[in-house]
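Engineer: sequence-free structure coming up:
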């Protein structure tokens, strides 16, 4: 069955994606629901549905003109190995709001082959890029919200 790709995710869909990412991902484990919800509401989110059930999720942070950052890509374990990531990537790359970018970024620990098929390459000019990383931000957010 071909999955249906949608961008009109319900709150229940977002909560499902949040559970996957907050409990199982290596990049956002422990992200609080309010933080994830705010991030999702300010991004272009994609849901992959199999038999009307959310089976995959991806989010693009973008100005919809010059730049996009693909993140939070997840496929439910029961649906892995069935081409769902490729189907989501095809829809993401074809979306009208994500055309004509000067830069489209992502970070991955283990899916380089998938993303290369869609035109992603190693970072050019990494000596020009800088970042601030705060690996404990979610733990501090949780501590503040319980006091």
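Structural biologist: Great, that's in hand. This structure is a prediction, so every number in the text was calculated from the model and none was measured.
Engineer: drop to CA atoms for contacts and neighbour counts, all remaining ones
Structural biologist: Will do.
Engineer: SS state for residue 61?
Structural biologist: strand (DSSP: H, G, I helix; E, B strand; the rest coil).
Engineer: Sorry, slip of the keys, the one I care about is residue 138.
Structural biologist: helix.
Engineer: Tell me how far it lies from residue 71.
Structural biologist: 17 Å (C-alpha to C-alpha, to the nearest Å).
Engineer: Next one: the residue nearest the centre of the chain from residue 128, what distance?
Structural biologist: Note on the chain: the residue nearest the mean C-alpha position is residue 72, at 2.5 Å, using C-alpha atoms, centre = their mean. Look at residue 72 and residue 128: by C-alpha to C-alpha, they are 24 Å apart.
Engineer: second one coming, line it up with the first:
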């Protein structure tokens, strides 16, 4: 297995690739506008995963106050590079980042990667009755139809 080089340098991010994946392939963000992806990147601690000679093949971001709370989002490895342990390397690098140490709560949402995240200590909420959300799963498609 090749080692994924992981960087938090925003200038290295392949925003075209990130937007293409999130808008066309990711089940959680189909149709997301590029401007929304750019704002999400600007407001997050971002992690790019790179392979020599291949460029960026993975991405994750954390929205955080850097003190008490973080939300892990948009974690992906491009399909051609899956099954090689890169998602584990990426999540391990995210969780080891100095800005994310000592947070009281780190959350994420997933429909299909529970096994990956469980390896790092993520669990279903201990008290789900205390959590609330406003969920708009089709917001990007609705915005596009009004444009």
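Structural biologist: Structure received. What you see is a predicted model, and the numbers here were worked out from it, not measured in a lab.
Engineer: in what helix or strand does the residue nearest to the centre of the first structure lie?
Structural biologist: If you go by DSSP states H and E, residue 72 of the first structure is part of strand 67-75.
Engineer: just checking, what packs against the helix or strand that that strand is followed by?
Structural biologist: Per DSSP H and E, the first helix or strand lying C-terminal to strand 67-75 of the first structure is helix 84-94. Using 3 or more C-alpha pairs under 8 Å, 6 or more residues apart in numbering; DSSP states H and E, the elements in contact with helix 84-94 of the first structure are strand 44-50, strand 53-62.
Engineer: repeat that with 6 Å
Structural biologist: Using 3 or more C-alpha pairs under 6 Å, 6 or more residues apart in numbering; DSSP states H and E, no helix or strand is in contact with helix 84-94 of the first structure.
Engineer: residue range for the strand holding residue 72 of the first structure in the second structure?
Structural biologist: Using TM-score structural alignment, strand 67-75 of the first structure corresponds to residues 69-77 of the second structure.
Engineer: Pull out the buried positions in that stretch.
Structural biologist: Under the neighbour-count criterion of 16 or more other C-alpha atoms under 10 Å, stretch 69-77 of the second structure has 69-70, 72-77 buried.
Engineer: what about that stretch, how far off from the first structure?
Structural biologist: Taking mean C-alpha distance after the TM-score superposition for the first structure, the mean distance separating stretch 69-77 of the second structure from the aligned residues in the first structure is 0.5 Å.
Engineer: Other residues contacting that stretch?
Structural biologist: Outside stretch 69-77 of the second structure, the residues within contact range by C-alpha atoms under 6 Å, 6 or more residues apart in numbering are 57-64, 103-108.
Engineer: Separate out the buried members of those residues.
Structural biologist: 57-64, 106.
Engineer: ok, of those, which one's closest to residue 11 of the second structure?
Structural biologist: The closest of these to residue 11 of the second structure turns out to be residue 59 (C-alpha to C-alpha; 13.5 Å).
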